[in-house]
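Visitor: this is a predicted model, with the sequence first.
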Amino acid sequence: MMKKIPYLFILALGLLGACNQGSNSATSTDAISLTVKNPADFARKDVLLKVDISRIAAKHPGFDGQGYRLTSGADLPFQLNDLDADGAPDEIAFLADLAPNEEKTVSFVRLGEGESLPEFKKRTQAELSHKTGGKWEDRKYIGGDFQNVQSLRVPPEHTDHSFFIRYEGPGWESDKVGYRFYLDWRNATDIFGKKTEDMVLQRVGLDGFDSYHEPGEWGMDILKVGPSLGIGTPGTWLGDAALRVETTDSVFCAIPLNGVVESMIRTRYAGWKAGDQKVDLTSELTIGAGSRMTRNDLTLSAPLPNLCTGLVKLDNAAVLKDDGSRPWGYFATFGNQSLAEDGLGMAILYRQSDLIQVTEDKNSHVVVLRPDQNKLTYYFLAAWEQEPGGIRTEEAFRQYLDDTALELGQPVSIEIN
C-alpha cells in the first residue's frame, strides 16, 4: 500500500541530453521530458517536485514553461511559479506519486490550438486580508471592509487586536491543515485545525473577529500561543530565553504564490533588534498539497550566533525526539493539548548538522539552530485528530515523524532529458 508521505522541496539535480532545433520536425521545445527517481525503498504520495525553468531552457532554448501540459500516463497537477513578480515564471512545481525505487518519465506536451490547460483542484492557499474604507483611532481600525491583497507594508499604527487584519495576519493552508501568524509585534505562529480537505481560509474571520476560536463546520483555531513560540515561530536564543522577532523598524509581507499545489508567504523584517545586534530577516513560508508541513527558509542580512524555533509548552503533552541517527531530526509533542481538548501533535524538523541544542524557557520548548552563511531551513507541522484521516495515537504520530524524517534524508532526483 502506498504510504502518504509529506511533500519535499526538490531541486532539479541534473541536465542531460539535448535536442537540435528544426523548423518542420520536433524542435527543442517539442520533445522535453524529465526523469524522476525515488531512491528509497518506500512509496511516496503527493511529492512536490520543482524544476527551474532556466535550467530546462539551457538545454531547450526558447522554453519558458508556458503552453504545456505535464503528463506521466495521465495529466499531473502543476503550476508555474513567478518568484520575483516580474511577470515571467521562474520554476515549475508539480505533484507525482512514486513507488519504491521507481524511475518515472514526466513529459511536457504542447497544448494544441484552442486547447486549454486541465483544471486541477486547489489544494493549497495563502492569503492576506485587511480592512479598507475605515480609519485609525488610537491604534484601532474603525469601520471598513476586508479586502484580500497581494502585499502589505504594516502601518505604524498596527498592533495586536487592532481589528485591521483579518485573523490578525496572513494565513496559509493545505488540504490537511492551516496556519497563520500574527503580523504584529508578537510574530508568533498559530494553527487552524481543519475538518475538511477544502480550502477554508477565505471565509475564516469574516463573521466576527474571534469567531474562529469557536468550533465551526470547517474547523477552528486549536492552539493557545500566548507569549510562546507557538509552532515553528522564528527567533533567537539569548542565554536563557527565546526572543521572537518583536522589535523591528518595518515589516513587509507578500503572497508570492497562491497555487493549486504550492503556496508561499514572504515576510521581510527590517531592523530586527536581536539582543545587542540589529539585522534584517526574510522568512519564506511554503506549504504543498497533501502535506501538513510548512517549510521556513530564513535569510539574515548579517550573522547571528544562532536562530531558534520551537513549540509552546502545554500540559498533557508527551515529548517525542528522534534517535539522532538520520540526517534530519525532530522535536515533537503529542497529547490532548488542542483548544478543542483533544489530540494534537506538533513537531519541528531540522538538519542534524544545524542543531546547537534543544532546550526550554518558561513558555516554550526551544530548538536552537546554526545558520549556514546567514541562511537556515527548517520545517514544522501540526496533526489534529479531527482532520480527515487524522492521527489519533502517540505511536502513530511517532511513526509518521520517523517516516517524514526518513524521506527528508532521501530526496527524489530529477534529470532533464
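Guide: All right, it came through fine.
Visitor: for the rest of this, base every contact and every neighbour count on C-alpha atoms.
Guide: Fine.
Visitor: and the strand or helix carrying residue 179, what does it pack against?
Guide: For residue 179, the enclosing helix or strand under DSSP states H and E is strand 178-181. Using 3 or more C-alpha pairs under 8 Å, 6 or more residues apart in numbering; DSSP states H and E, the elements in contact with strand 178-181 are strand 171-174, strand 189-194.
Visitor: quick one: closest of those strands to residue 404.
Guide: strand 171-174 (16.7 Å; C-alpha to C-alpha).
Visitor: that closest one packs against which elements?
Guide: strand 124-127, strand 178-181, strand 262-274, strand 277-288.
Visitor: most packed of those?
Guide: For the helices and strands packed on strand 171-174, the largest average neighbour count (mean count of other C-alpha atoms under 10 Å) is found in strand 124-127, namely a mean of 28.
Visitor: contacts for that strand next, please.
Guide: If you take C-alpha atoms under 8 Å, 6 or more residues apart in numbering as the criterion, strand 124-127 is touched by 148-150, 170-175, 199, 201-202, 255, 257-265, 287-289.
Visitor: structure B:
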Amino acid sequence: MAIFRKAVSLACCVLAVCVMTSEVHSRELRPASASVISAPSAIPWNRQEVVALAEKVGNYQLATMAAGLKPNPSAAYPDPRGWEQGALFVGLMSLADHSSRPEFAAVIRARGQANGWRLGDMINDADDHIIGSSYFWASRHGAGDAAIVPMRARLDEILAKPPVNDLNFVGNGLTCRDRWCWSDALFMAPPVWLEMSKVTGDLRYANYAKREFRATTGKLYDPASHLYFRDSRFFERRGINGKKIFWSRGNGWVFAGLARMISLLPEGDADRTYMERIFKEMAVALIALQKPDGFWSPSLLGDAAVSPPESSGTGFFTYGLAWGVKTGLLDRSTYEPHVRKGWAALVRSVQKDGRLGYVQSISDRPEAVVYDDTQLYGVGAFLLAAGEVADLDLPAPSVVASLEVYNPSRFDQGAAIAQIAMGLPESRAGGWSVETGGAVYPAQYERGILSFVMPIKQHQTLQVSVRPQPAPLPELVHAILNVQDGGKMEDGLLKGGTFHLRKSYQVPAEHFIHDGLIAFEGIGWESDKVAYRLYLDERSVTDIYGKKLPRPILPSIGQNEGDYHVMNDWGQDIFQVDKSLGSGGIGIVKNGKAEQIGPSTIAAEVANTAITGHAIVTHSDFDSGGGSLRAHYKISYGQALTFVDAAATGSVSPFAAGFRHHPGVLLLKGEKSEAWSYFASWGEQALTNDNLGLAIFFKPKDTTGDVRDDGRTYFVTFKDPGHVRYAFGATWVQDLSGVRDLNGFNAWLDSTVDGLNHPVVVKLLSKHDKD
C-alpha cells in the first residue's frame, strides 16, 4: 500500500526549495536540493590578493613536483630542461618578482644549478631553448655570469652554422624544426636570443631572432584573421563549422611571446615596431573572440556556446592583454574589461588546493579538456597573467544593487535559486555574483532577469549585494551533446572518429542503439550533485549517473573509452532503464500502460548559463506517425532536480511521466491539498545494489486520476498534451545530495515540495549607478 505523508520537520538535512519573485515568471519552476552549497571568497583584484593566489598555485605545483607527481600519469616526467618545465619557470620568474617569499627564487636558482645551466639536448629546437630564460633570471639574482656561459656557447654553435631548411611542416615536423616552423616556437626561443644580445651587447643574437621571427610570421600569420596557424599543415584544414582552425594555445604562445620579445627590444627599433603592429592586430582579433564567460575556446573560431573552458590559452592571452594595458601599448578603456574577464575565468580554474584545472593536454591542435586536466605550462601561463594583473592593481567592481531575499518556507534552503526583474549595467568582469554575510554566490543576468543561487534558512530575511563579477567557482552545471565525426563502423560500433561538442544536432535516421555515434548514447545535463542523460533513440527516456564528486563528468565519458557501468572515482551509471520510462522520462499511455515514445525523428540542442544547463529535445513522426513533442529539461547549480516543460501535438495517446518500478521498493506519495505534490520510490533500485530514491513532483490539477502502476512503471497521466510540466530527481546514498537513508529521503521530499509551494521572495532595495 502506498504511504501518504504530511511534511515533517527537518532535523539533520538542510534543504533547498524553488525560489522566485512573485511578479516574475510566475509559471516557471524552481528546483530544490538536499545539501548546502559552499561559498567561495570573491575574485581577487588588488595586488596583494592576486599575488597571494599566485603563491597558492605556485606552491601547489612545486609541492607536486617535489613529490614526483606527474601532470599526466601515463607520460614520462617532463624533462627538467624541456619546454614544459621551461614554460613553468618563466611563470615562476614572474612570481618570484612579485612575491616576498624566498622559495620561488630559490627553486629557480636550484633548477639552473641542477641542470648545469645547460639547455636541452636538441641543438636547434626552440623547445629546448626556453629554459634559458630562467638562467638569465638566476644570473641577475645571485648566480652571476656563470649561469649563461653554456647557453651562450649553444647559441654561438647555431650562429656558426645556421639552419637553412624551409618552414613546411611535414609529418612529425622533424625536417623543419631546426627553424621556428611552428607557432609555439615564438614563445620558446626568440626571447632567449634577444636577451642574450641585451646582456652581452652582441647584436648577432638579436639579428638572428629578428630574421627568424619575420620568416615564421610570414609563413604562419594569417593577415585576414590576424591569427597564427599552428603550422603549415593547418593552412587548408577546417573545423566542423567550416572555419579555419586557429588553436587557442598556439596563438597564446605567440601573443605571450610577443610581449616578452617587445620588452627586450629598444624603442624605435624597426623590428620592435613590426612586432608591436602584429601584437595590436592580434589583440583586436582576440578580444572579439573572447567568450562571455571570459575564457577563449580551444579552437578560437569554434562555437563559443558549447566549447569547454581552457585555461592555458586564456592565461597567455590575459597575460598579453594585461601587459599591453600596463605598458600603454593597448588602450585601457578598451582592453581592461577583457583583462578582467580573462582573470576572472582563470580564478575559476583554480581548485581549492591550488591545482590549476582546464589545461588542455599536450597537443598541436584544439582538443577536449576537462576540469581536472592540468599541466606545468598551464601553470606558467597563469603565473604570468597573475603578475601583470597584480601590477594593474585593479579595484574590485562596486556593488550595483541591494536586494532583500525572504524565505517563507518552514524549511532551510541549501541551494535556493532566486529571481528578480531589474536593469543592470554590463558586467566588465564577465559575469555576476551576489554577496551576503561575506559569502559569494553565482548569479546570471539574462534578458533583464537576475537569477542567483544561495542558501537561506527558514523564515529568514537576508540583504544581498549584487556585483558585476562572477563567483570564483568552476563550471559545475551544464548540458552537453557530444557527437562523433568520421570513424568507421567495426562490429556494429563506430570507431576512430573525433567527438565534437554540438549546440544542436539532427539525429540521422540510420542511427541505432549502441552504435557509438553519440557519447553516452544521448544528450546529457548535470549539476554538481547528479548527472542525467536522455537516450536519443527509440527509448527516448532518462537515465542517471550517480556522482561522488562535484566536477563535471559528462564531457569525458562514453567516447568508446572507459566504462561508466563500473565504479569510477566520480561514480557510475547507477540505473537500468529497460522498457520503462527510466528515471523521470516522458512517455505515452497505451492500453493502460506507460510506453516509451518509440521510433521517431529526433533533434536536440543545448544551452547553458552560469547557473543552469538546458537540454531541448524534439520528437516527431511517432505514435502512428502523427505525434510531435518538444521537451525542455533544465537543471541548476546545487540541485538534484530536473524541471521539464513539454508540449505535444498530433498524438493519439495521452502523455505520462514516471520512473521504473523495481520489485520491493517503497512507494511514497505526497498530499494533494496544495498546488504541488509528488510520488517517489525508495529502495535497492541502483545498479550498485544500494539505496536510491526516485521522485516526480507534479501539480495534481494537471493530471488525471491517481499515480498508476503498470508493473513496469509508476506514472501519472497529463490532462493536456500541450501542457506537460513536472520535475524529477534522484538521490543516491553515495552521491553529494546528503541523503543517506529513508528518513533523509522523506525529509528531502517534504522540504522540496514545501519549497515549490512556498517560494522565496526577492525585492529590490536600492540600485547604484556605477559598477
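Guide: Received the coordinates, thanks. Remember, predicted model here, so these are calculated numbers, not experimental data.
Visitor: got the contact list for the residue located most distally from the centre of the second structure?
Guide: The C-alpha centroid of the second structure is most remote from residue 160, which lies 48.4 Å away (C-alpha atoms, centre = their mean). By C-alpha under 8 Å, 6+ apart, residue 160 of the second structure lies in contact with nothing.
Visitor: how about a cut-off of 10 Å?
Guide: For residue 160 of the second structure, the contacting residues are residue 154, by C-alpha atoms under 10 Å, 6 or more residues apart in numbering.
Visitor: that one and residue 557 of the second structure, how far apart?
Guide: Plainly put, residue 160 of the second structure is 52 Å away from residue 557 of the second structure if you go by C-alpha to C-alpha, to the nearest Å.
Visitor: and residue 35 of the first structure, how many neighbours does it have?
Guide: The number of residues packed near residue 35 of the first structure is 16, by other C-alpha atoms under 10 Å.
Visitor: whatever residue of the second structure lines up with residue 339 of the first structure - nearest residue in space that isn't next to it in sequence?
Guide: Taking TM-score structural alignment, residue 339 of the first structure has residue 687 as its aligned residue in the second structure. Excluding the flanking residues, the one nearest residue 687 of the second structure by C-alpha to C-alpha, 6 or more residues apart in numbering is residue 574, at 4.8 Å.
Visitor: mind checking what the one you found lines up with in the first structure?
Guide: Alignment of residue 574 of the second structure against the first structure is given by TM-score structural alignment, with residue 222 as its counterpart.
Visitor: for residue 49 of the first structure, see how far away that match is.
Guide: 30 Å.
Visitor: tell me how many other residues crowd the match of residue 339 of the first structure.
Guide: Number of residues near residue 687 of the second structure (other C-alpha under 10 Å) recorded here: 15.
Visitor: can I assume it sits in a helix?
Guide: No - checked against DSSP: H, G, I helix; E, B strand; the rest coil, residue 687 of the second structure lies outside a helix; its state is coil.
Visitor: excluding sequence neighbours, find me the nearest residue to the counterpart of residue 477 of the second structure in the first structure.
Guide: Aligned against the first structure by TM-score structural alignment, residue 477 of the second structure finds its counterpart in residue 124. In space, and not counting its chain neighbours, residue 124 of the first structure is closest to residue 174: 4.3 Å by C-alpha to C-alpha, 6+ apart.
Visitor: coming back round to it: between the helices and strands packed on strand 171-174 of the first structure, which one is nearest to residue 395 of the first structure?
Guide: Across those, closest to residue 395 of the first structure is strand 178-181 (C-alpha to C-alpha), at 23.4 Å.
Visitor: okay then, goodbye and thanks.
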